[in-house]
Each structure stands twice: as C-alpha cells, then as structure tokens.
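**Q** pasting the sequence and the predicted coordinates here, then a few questions.
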Amino acid sequence: MLSKRLIAILIIIFALIILIALIYFIFLAPVPEPEVVKEAETIAQQEPFTPGAVTAQPARQPRSEAVSENDLKRIAGSFIERYGSYSNQSGYTNIRDLEIFMSQPMQNWARDYVEQTKAKEAANEIYYGISTKAVVVETQQFSESGSKAEFIVKTQREESIGVGANVRGFQQDAAVYLVKEKGMWKVDRVVWVE
C-alpha cells in the first residue's frame, strides 16, 4: 500500500514539474531575436561628368497593345465610379486624380471646371457627398481598328446630406466617350443622362 501511495505522489510531482516547465517555456522564456544581416554598402565608381558627352536617348513611345472591348468597358466603369463620387470636403480629388485617364481637351475642361466651381462655391460646413457604383456597362460604339469608343455606364448612386441617415439612392446613366490619343485610350467626354 505504501509503495502505491509513493508511486502516485511521485507521478503527481513529476507531472507538476513538467507543467511548470511548459508554462515557463511558453510564457516566460525569452524569445531570441532574429539576427539582422547587414549587407555591406557598395559605392559605385562614377565617371566624372563632362559637358557635351551626354547622348540623347530616344523618347519611349507608349506600347500600343491591342485593347479589347472588355478592357475599355472596365476603364469606363472604373472612371465613372471615381468621377461620379464627390464630397464637398474632398477638394475635387475625384476629378484631379483622373487626369491621367483624360484626353488633353478633357484635362483642360476639368482644370477650368474645378477652378470655376471653387471660385463660386461658398464655405459650407454641412456635409454633402455622392457615391457612385457602376452596375452595367453597355457598348454603344467600338471598333478594334478605330480610334473612338462610346459606352453607357448604368450606375447606382447615393446622395448624402448632413447626417448619415439622410441618404437618397437613385439610378443614373452616364455616356462615356473614349478616344485614342498618342496610342493610348483616354476618356474624352462624360455626359450624365437625366
């Protein structure tokens, strides 16, 4: 009987030692930091600059890859989502950020529009915003060999005034006209259809 009791006590003590060791290694043991290997900096030897020794590199032309109708549909849909989403607290970034996707005439229009609208607009602390989501993009005109394309983007828009509970949802279509400018497709005009 004594030997069974002694064996049980030894098993319990052994289990407690293992439990304490596990707790130590899991929670209290210091974690070694991974070594950061620093690469030696190399300094490139440069030849001294001599005026007139510069050779002119030919300007890179944009790659003229075949753009499919679906590619242009995605461009038109994405453009309208950004273009049609506005907040009176955003400073017209919805238009300015899209300039790289606009043809030169539309860039000029966009800059003039932003300047004129900022000059006319009064300071208004009441929030006004409108968000736009492209739902369907329909092709009106597209030719693989042509330089013009036209799409109708059907959108779902939400207009918010003041507090968040004052939201009005509505559907609106936008006609998006694209042109090929210097080998790249650019948005040339957008017309919101009432």
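**A** All right, it came through fine.
**Q** please count neighbours and contacts with C-alpha atoms only from this point.
**A** Will do.
**Q** show me what the longest helix belonging to the chain is in contact with.
**A** Longest helix in the chain, counting residues (DSSP state H): helix 2-23. Applying C-alpha atoms under 8 Å, 6 or more residues apart in numbering, helix 2-23 turns out to have no external contacts.
**Q** heading C-terminal from it, find the next helix or strand.
**A** As assigned by DSSP states H and E, the chain's next helix or strand after helix 2-23 is helix 69-83.
**Q** tell me what the next helix or strand after that next one is packed against?
**A** Once helix 69-83 ends, the next helix or strand along the chain (criterion: DSSP H and E) is strand 86-87. If you count contacts as 3 or more C-alpha pairs under 8 Å, 6 or more residues apart in numbering; DSSP states H and E, strand 86-87 packs onto strand 128-141.
**Q** who touches the next helix or strand after the strand it packs on?
**A** Later in the chain than strand 128-141, the nearest helix or strand by DSSP H and E is strand 148-161. Contact with strand 148-161 is made by 73, 76-77, 80, 126-143, 166-180, as judged by C-alpha under 8 Å, 6+ apart.
**Q** just the buried ones from these?
**A** Neighbour-count burial (16 or more other C-alpha atoms under 10 Å) is assigned, among these, to 73, 76-77, 80, 129-134, 137, 139, 142, 173-179.
**Q** count the residues that sit near the nearest residue to R82 once chain neighbours are set aside.
**A** Leaving aside its sequence neighbours, R82 sits nearest to N94 (C-alpha to C-alpha, 6 or more residues apart in numbering; 5.7 Å). N94: 18 surrounding residues under other C-alpha atoms under 10 Å.
**Q** element containing N94?
**A** helix 93-96.
**Q** buried residues in that helix, which are they?
**A** Neighbour-count burial for helix 93-96 flags T93, N94, I95 (criterion: 16+ other C-alpha under 10 Å).
**Q** structure two is appended below for comparative analysis:
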Amino acid sequence: MKRRLIGVIIILLGILLLGGVVYVIFFDGFSFYDFLGRWRKQPASVTNTVIPVENTVQVVKEPKKIVVTENPVEKTGEKEVVITKEPGDDYAGKYDLLRMAASFSERFGSYSNQSNFSNVTDLKIFMSQRMKNWADTFVAGEQKKGIDNSLYYGIVTKAVTQEIMDLDDYTGEASVLVRTIRREAASSTSNVSRSFDQDIIINFTKEMGAWKVDSANWQAK
C-alpha cells in the first residue's frame, strides 16, 4: 500500500515538473540559446575613431611679368627701355626682334668714307634675299661714283629705344621703329660737328623660319 502511494506521488511530481518545464519553454519566452549565450564571453567593444581630414586648398600662382631693361644711352638723357611680358605673349620672339633691330640700325647707320661700305656689306648675313640684292646694287652704284676719302667724314649711330609697330608670326612679317641719336664727325673721329635724333623703321620677313631684315628706311630728321 505504501509503495503504491509513493509511486503515485512520484508520478504526480514528475507530471508537475514536466508541466512546469513545458510552461517555461512555450509560455514564458524562455530560450535555450539565450541561456547558453549568457555563459559565452562577450566580444570587446570596438570604438570607431574618426580622423578628421583637413581641407586641401590649392594655391594657384599668377604668372609673373618678366621685365627686361637696357642701360640708358650715355649723354642722351633718355630713360631705360622697359619691355613687359604679358601672359601668352611670344616674349622671346619679340625680344629677339627688338635686339636685332637695335643692333642692325646701329651698324647700318654708322658709316665713314674710308670704310668701303662695310656698314652694308657686313650686314648681309642678317638680310633677306631681296635686301641682299638691294645691297649689292647700292654698293656697286656708289663705288662707281668714286668717293673722295682724302678728308675723313663719318657718322656714328646709337639706338635709344625700340618699339614693335607690327608683328604677324603667321605671315612672317614684322616692323620695328628704332629711335636713334647720330653724331657726325669731320677731319677726325673725335671732331664731332653735330648730333641729331633720327628714327629708322626696320622691316623683317621670315626666310626658312628665321627673321631677316627686308628693308631699313630712315625717317626725316
């Protein structure tokens, strides 16, 4: 009798225990995986570090102007020549023309009756073919006239300023105005009889890609 009672009690307790487990699992929201997760080691928290990026500022420098000066001519009181390059200008080409025009005008305009027209013939290397033909004709004509060189006469020319009047690199034509001061001397080179200002226009043309003097025209004194 006692054994039956004990058996019944055990069965009832088993039924109650099983019922409690079923209730917890299905009605109380119990999760076996959540239960196990409590025993797992939680991963260390990761802190995101934001590194600020400085704004990049691009500095654009403006193109500088190139200024070239020449020394002032002695005893003329003229100011120095200033050539300014603007962005996009063909600076090297313009400067070469100005220098060539100044040099040519000084040598072309410096003459003596004892130099046998070297002021013309020595410059043929800088002349176009058309001006070379003119130079040959001019020198031959003057030599035929006969020159009295028993009494010295000479004139020295100095370029003061140069100015580009026209420049067309596409057609290969250019003109430069050169202002000069000229000094005449008689009997001897040191005996300067007079000084005067005179302009000359040097016209250029391109031959085989190089600038050549095509004509040189003295203006009124």
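**A** Here it is on my side, so go on. Because the structure is predicted, anything quoted here is derived from the model rather than measured.
**Q** please state their TM-score.
**A** In this superposition the chains share a TM-score of 0.63, using TM-score structural alignment, normalised by the length of structure 1; 129 aligned residues with a C-alpha RMSD of 1.5 Å.
**Q** one step back: return the set of buried residues in the longest helix of structure 1.
**A** Within helix 2-23 of structure 1, no residue counts as buried by 16+ other C-alpha under 10 Å.
**Q** strands of structure 2, start to end?
**A** Ranges of strands in structure 2, per DSSP state E, are 67-69, 82-84, 111-112, 153-168, 173-186, 192-207, 210-218.
**Q** in CSV, list these along with distance to V8 of structure 2.
**A** Formatted as CSV, the strands of structure 2 follow (distance: least, C-alpha to C-alpha, whole Å):
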stretch, distance to V8 of structure 2
strand 67-69, 120
strand 82-84, 120
strand 111-112, 150
strand 153-168, 125
strand 173-186, 130
strand 192-207, 129
strand 210-218, 128
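**Q** burial count for the corresponding residue of structure 2 for E125 of structure 1?
**A** The equivalent of E125 of structure 1 in structure 2 is S150 (alignment by TM-score structural alignment). Other residues near S150 of structure 2 come to 9 when the count uses other C-alpha under 10 Å.
**Q** and the longest helix for structure 2?
**A** Longest helix in structure 2, counting residues (DSSP H): helix 2-27.
**Q** and it, what does it pack onto?
**A** Using 3+ C-alpha pairs under 8 Å, 6+ apart as the contact criterion, no helix or strand is in contact with helix 2-27 of structure 2.
**Q** please compute how far that helix lies from its chain's middle.
**A** Its chain's C-alpha centre and that of helix 2-27 of structure 2 lie 101 Å apart, by C-alpha atoms, centre = their mean, to the nearest Å.
**Q** counting neighbours, what do you get for F104 of structure 2?
**A** Using other C-alpha under 10 Å: F104 of structure 2 sits among 22 other residues.
**Q** what range in structure 1 matches stretch 4-12 of structure 2?
**A** Residues of structure 1 matching stretch 4-12 of structure 2: none, counting by TM-score structural alignment.
**Q** likewise stretch 104-117 of structure 2?
**A** Mapped onto structure 1 using TM-score structural alignment, stretch 104-117 of structure 2 covers residues 79-92.
**Q** from the chain's centroid, how far away is that stretch?
**A** Chain-centre distance of stretch 79-92 of structure 1: 14 Å, with C-alpha atoms, centre = their mean.
**Q** straight-line length of that stretch, end to end?
**A** 14 Å (C-alpha to C-alpha, to the nearest Å).
**Q** one more: stretch 98-112 of structure 1?
**A** End residues of stretch 98-112 of structure 1 are separated by 15 Å (C-alpha to C-alpha).
**Q** might you calculate how far it sits from the centre of the chain?
**A** Put simply, stretch 98-112 of structure 1 sits 20 Å off its chain's centre (C-alpha atoms, centre = their mean).
**Q** now stretch 193-210 of structure 2
**A** With C-alpha atoms, centre = their mean as the basis, stretch 193-210 of structure 2 stands 28 Å off its chain's centre.
**Q** stretch 117-125 of structure 1 now?
**A** The answer for stretch 117-125 of structure 1 is 28 Å, by C-alpha atoms, centre = their mean.
**Q** give the contact list for the corresponding residue of structure 2 for L178 of structure 1.
**A** Aligned by TM-score structural alignment, L178 of structure 1 pairs with F204 of structure 2. Residues near F204 of structure 2 by C-alpha under 8 Å, 6+ apart: G172, E173, A174, S175, W211, K212, V213, D214, S215.
**Q** 7 Å - rerun?
**A** By C-alpha atoms under 7 Å, 6 or more residues apart in numbering, F204 of structure 2 lies in contact with E173, A174, S175, W211, K212, V213, D214.
**Q** and if you look at S188 of structure 2?
**A** Counting by C-alpha under 7 Å, 6+ apart, S188 of structure 2 touches Y152.
**Q** do the same with V82 of structure 2
**A** By C-alpha under 7 Å, 6+ apart, V82 of structure 2 lies in contact with V67, V68, T69.
**Q** wait, the first one touches Y91, no?
**A** Put plainly, it is V67 of structure 2. No - using C-alpha atoms under 7 Å, V67 of structure 2 is not in contact with Y91; the gap is 10.3 Å.
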